[in-house]
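Student: Below: sequence and its predicted model.
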Amino acid sequence: MPHLWVAIPDSSLSDEQTKRDKSIKIAQFARACSIFRVKRIYIYHDPLSQFEKDDPVLLRTVLRYLDTPQYLRKALYPRMAHLEFAGILHPIKAPHHKPAQDIKTVKAGDVRTGVIAKVKGQLFVEAGLGSLIPFDGEGFDGKKVNVKFTSPHPNLRAMEATDLDIFEYWGYEVKEVPSVVKLVSSVDNTTVIVASRKGTYYKNTEAKLAERIKGSENVLVVFGAPRHGVHEILAKEKSSTRLEFMINMFPNQATETVRLEEAVLGTLAILNSSLLSKN
């Protein structure tokens, strides 16, 4: 199964008036992406929309916060205005959000997310087990890291885990890019899908898209802004980029618009049911 990525604009919150409503909308993005195993969320700049200067910071901060296991949040996120409404947001509860665990039950080969702590020149990792665990590797104080335990209690030690050590969905990463054009032109071996009301109906391109995905390492789904579609943003950037898969996922929609959070959830659900779960 290819890695699934999504791209949303930094103007994603422009149709919400309060920080509370914006925070709830971000949580809907985080939940949708986690349900369908999105590995990476790109935030690209929207040159057409007007939005509050702080919106992109709020967007990336809350997305990253929600992806962080609860036992690490105090260590990684001090009290800040951007997280004022974090307490009312629905948790993700993805596999990497491990519950509290008795340190004596940890086995060699177990994987958890932790944060590196440097004590008297030695590296340890805080992994929500009630005490710091010696860390064999390199890193800096405060670095978030996935760790694999290499020996059991009472001689518990950890090292940085690789992708080969992780067999479950392990959350998403958040990256910011200057434009959708630069994003699309920079990804290799990736099938790019643009969700657009002006696109081809999904069923008319499903077979071709399925064949393309079979040979791709990644699938990137690009969404437009609350008030502007991707095609308008590309036109503003004077892009000559040819996008093969510009697809209308909601033919015969009865509402004037499909909200961005609805488009993300609906599109990922359709792709998962039709294509991604079969590749």
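Tutor: Here it is on my side, so go on.
Student: CA atoms for contacts and neighbours, from now on please.
Tutor: OK.
Student: Pretty sure Pro56 sits against Ile8.
Tutor: No: the pair Pro56 / Ile8 is not scored as a contact, 10.7 Å apart, by CA atoms under 8 Å.
Student: Which one of those two is surrounded by more residues?
Tutor: Ile8 (24 against 19; other CA atoms under 10 Å).
Student: so when I look at the more buried one, I'm seeing a strand, right?
Tutor: Yes: counting by DSSP: H, G, I helix; E, B strand; the rest coil, Ile8 is part of a strand.
Student: quick one, helices of the stretch 101-250 of the chain?
Tutor: 180-186, 202-214, 230-236 (DSSP state H, counting those that start in this stretch).
Student: Turn those into CSV, including mean neighbour count and distance to Glu52.
Tutor: Output for these, formatted as CSV (neighbours: other CA atoms under 10 Å; distance: least, CA to CA, whole Å):
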stretch, mean neighbour count, distance to Glu52
helix 180-186, 16, 20
helix 202-214, 15, 34
helix 230-236, 17, 18
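Student: Throw those helices into a markdown table and include distance to Met159, thanks.
Tutor: Output for these, formatted as a markdown table (distance: least, CA to CA, whole Å):
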| stretch | distance to Met159 |
| --- | --- |
| helix 180-186 | 32 |
| helix 202-214 | 34 |
| helix 230-236 | 42 |
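Student: Quick one, which of the ones you listed gets closest to His96.
Tutor: Nearest to His96 among the helices of the stretch 101-250 of the chain is helix 202-214 (26.8 Å), distances taken as CA to CA.
Student: who does the longest strand along the chain touch, helix- and strand-wise?
Tutor: Longest strand of the chain, by residue count under DSSP state E: strand 190-201. Packed against strand 190-201, as judged by 3 or more CA pairs under 8 Å, 6 or more residues apart in numbering; DSSP states H and E, are the following elements: strand 218-222, helix 230-236, strand 245-248.
Student: possible to save these as TSV with distance to Arg157?
Tutor: Putting the helices and strands packed on strand 190-201 into TSV (distance: least, CA to CA, whole Å) gives the following:
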stretch	distance to Arg157
strand 218-222	34
helix 230-236	48
strand 245-248	48
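Student: Tyr77: which of these is closest?
Tutor: Nearest of these (CA to CA): strand 218-222, 29.0 Å.
Student: could you say what helices and strands the closest one packs with?
Tutor: By 3+ CA pairs under 8 Å, 6+ apart, strand 218-222 packs against strand 3-9, strand 190-201.
Student: try it against this one:
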Amino acid sequence: MAERARKRPCGPGEHGQRVEWRKWKQQKKEEKKKWKDLKMTKKLERQRAQEEQAKRQQEEEAAAQREDQGRHYTLSVALPGSILDNAQSPELRTYLAGQIARACAIFCVDEIVVFDEEGQDAKTVEGEFRGVGKKGQACVQLARILQYLECPQYLRKAFFPKHQDLQFAGLLNPLDSPHHMRQDEESQFREGIVVDRPTRPGQGSFVNCGMKKEVKIDKNLEPGLRVTVRLDQKQLPESKTYRGKVVSSQDPRTKAGLYWGYTVRLASCLSAVFAEAPFQDGYDLTIGTSERGSDVASAQLPNFRG
């Protein structure tokens, strides 16, 4: 038998290189394992943070439902726009509209319906005021002034451009309703306007709520839209924005019992006041006022279902 070929002995240099290579390979394996462990740890931390945030939100919503102190009924007022025709000057017309808005705000009216006694079809507030005494134009002017006074001061510039109907509206005293807040005033709800600021898809929009910082909401909405925002209870002081969610404009009333202003609706005639009611079953109770009506003390009303 032929002798087996003997292995060539390694020199000291080759053996040292082989040992260094093994060490380097072992170090790489350990670093890769540490990197994987770190990546997995961060992933678990993110998941845990998301779960905790979702849990906090559920607890906040549950607490809000438990502490429901809301008002579930609404109050509407209908009046003819021709009431402004009794004023002798544009200044007095504006003042009269301001008095109507203030009275409705004091008694927490949720809807103001301006109807046209002449029966003209006026369903928007886009018309032009053409002077005192013009038929139908008083409805448009009254509705526009009512909307202007209901809007918070920091939003008026965005929603109400310069208009002849609002020439003297700046002289009226503010309503100072609960949703007319100062910059540093704290509240769970705020009115705002969606700003035209680029965001990533699915990352929400930014809303100007009249505060030092903008509010980042949970939905992507069209810029220029007026929204009601519910601010998160816990905010990060070092964050550049506040956090909040878009809610229905009825939530401050139904969940917190706050008076949140009124809506304005134009009706082409008296019958349209009831036929075009925004509520599914219409109005539960209707009371008409007249100088030839019966005394309110003698009237029998159904039980209140608030």
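Tutor: Structure received. Computed from a predicted model, the values in this text were never measured in an experiment.
Student: Assuming the best superposition, what's their TM-score?
Tutor: Here the TM-score for the pair of chains, by TM-score structural alignment, normalised by the length of structure 1, is 0.67; 207 aligned residues with a CA RMSD of 2.3 Å.
Student: re the thing from before, any chance of the helices and strands packed on strand 218-222 of structure 1 in JSON lines with distance to Glu168 of structure 1 as columns?
Tutor: Shown next, in JSON lines, are these (distance: least, CA to CA, whole Å):
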{"stretch": "strand 3-9", "distance to Glu168 of structure 1": "13"}
{"stretch": "strand 190-201", "distance to Glu168 of structure 1": "22"}
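Student: hmm, who's touching stretch 89-98 of structure 2?
Tutor: 84-85, 87, 132, 142, 145-146, 149, 166, 168-169, 172-173 (CA atoms under 8 Å, 6 or more residues apart in numbering).
Student: Recalculate using a threshold of 10 Å.
Tutor: Applying CA atoms under 10 Å, 6 or more residues apart in numbering, the set of residues contacting stretch 89-98 of structure 2 from outside is 81, 83-87, 101-102, 104, 131-132, 138, 141-146, 148-149, 164-175.
Student: Any quick ChimeraX command for the buried ones out of those residues?
Tutor: Only the buried entries of those go into this ChimeraX selection, using 16 or more other CA atoms under 10 Å:
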select :81,84,85,87,101,102,104,132,138,141,142,143,144,145,146,148,149,165,166,168,169,174,175
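Student: Quick check: strands, which of the contacts of stretch 89-98 of structure 2 are part of them?
Tutor: Among these, no member lies in strands (by DSSP E).
Student: before we move on, the earlier item: now do the longest strand of structure 1: which range of structure 2 does it align onto?
Tutor: Aligning strand 190-201 of structure 1 against structure 2 (TM-score structural alignment) gives residues 284-295.
Student: Now do the matching stretch: distance from first to last residue.
Tutor: 21 Å (CA to CA, to the nearest Å).
Student: Which residues does it contact?
Tutor: Under CA under 10 Å, 6+ apart, the answer for stretch 284-295 of structure 2 is Tyr73, Thr74, Leu75, Ser76, Val77, Ala78, Phe274, Val296, Leu301, Pro302, Phe304, Arg305.
Student: Next, format these as JSON lines and append distance to Ala158 of structure 2.
Tutor: Formatted as JSON lines, the contacts of stretch 284-295 of structure 2 follow (distance: CA to CA, whole Å):
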{"residue": "Tyr73", "distance to Ala158 of structure 2": "31"}
{"residue": "Thr74", "distance to Ala158 of structure 2": "28"}
{"residue": "Leu75", "distance to Ala158 of structure 2": "28"}
{"residue": "Ser76", "distance to Ala158 of structure 2": "27"}
{"residue": "Val77", "distance to Ala158 of structure 2": "27"}
{"residue": "Ala78", "distance to Ala158 of structure 2": "28"}
{"residue": "Phe274", "distance to Ala158 of structure 2": "32"}
{"residue": "Val296", "distance to Ala158 of structure 2": "44"}
{"residue": "Leu301", "distance to Ala158 of structure 2": "44"}
{"residue": "Pro302", "distance to Ala158 of structure 2": "44"}
{"residue": "Phe304", "distance to Ala158 of structure 2": "40"}
{"residue": "Arg305", "distance to Ala158 of structure 2": "39"}
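Student: Spatially, and excluding backbone neighbours, which residue is closest to Phe274 of structure 2.
Tutor: The shortest distance from Phe274 of structure 2 to any non-neighbouring residue, by CA to CA, 6 or more residues apart in numbering, is to Gly282 (6.9 Å).
Student: The one you found and Ala275 touch, don't they?
Tutor: Yes: counting by CA atoms under 10 Å, Ala275 is a contact partner of Gly282 of structure 2 at 7.9 Å.
Student: After superposing, tell me the mean distance of the longest strand of structure 1 to structure 2.
Tutor: Compared with structure 2 after the fit, strand 190-201 of structure 1 shows a mean deviation of 0.9 Å (mean CA distance after the TM-score superposition for structure 1).
Student: mind checking how far that strand is from the chain centre?
Tutor: 20 Å (CA atoms, centre = their mean, to the nearest Å).
Student: now the angle between helix 202-214 and that strand, please.
Tutor: 170 degrees (axes from the mean of the first three to the mean of the last three CA atoms, to 10 degrees).
Student: Specify the angle between strand 190-201 of structure 1 and strand 3-9 in degrees.
Tutor: Using the same axes, to 10 degrees: strand 190-201 of structure 1 against strand 3-9 is 60 degrees.
Student: And strand 190-201 of structure 1, what's buried?
Tutor: Going by 16+ other CA under 10 Å, strand 190-201 of structure 1 has these buried residues: Thr190, Thr191, Val192, Ile193, Val194, Ala195, Ser196, Arg197, Thr200, Tyr201.
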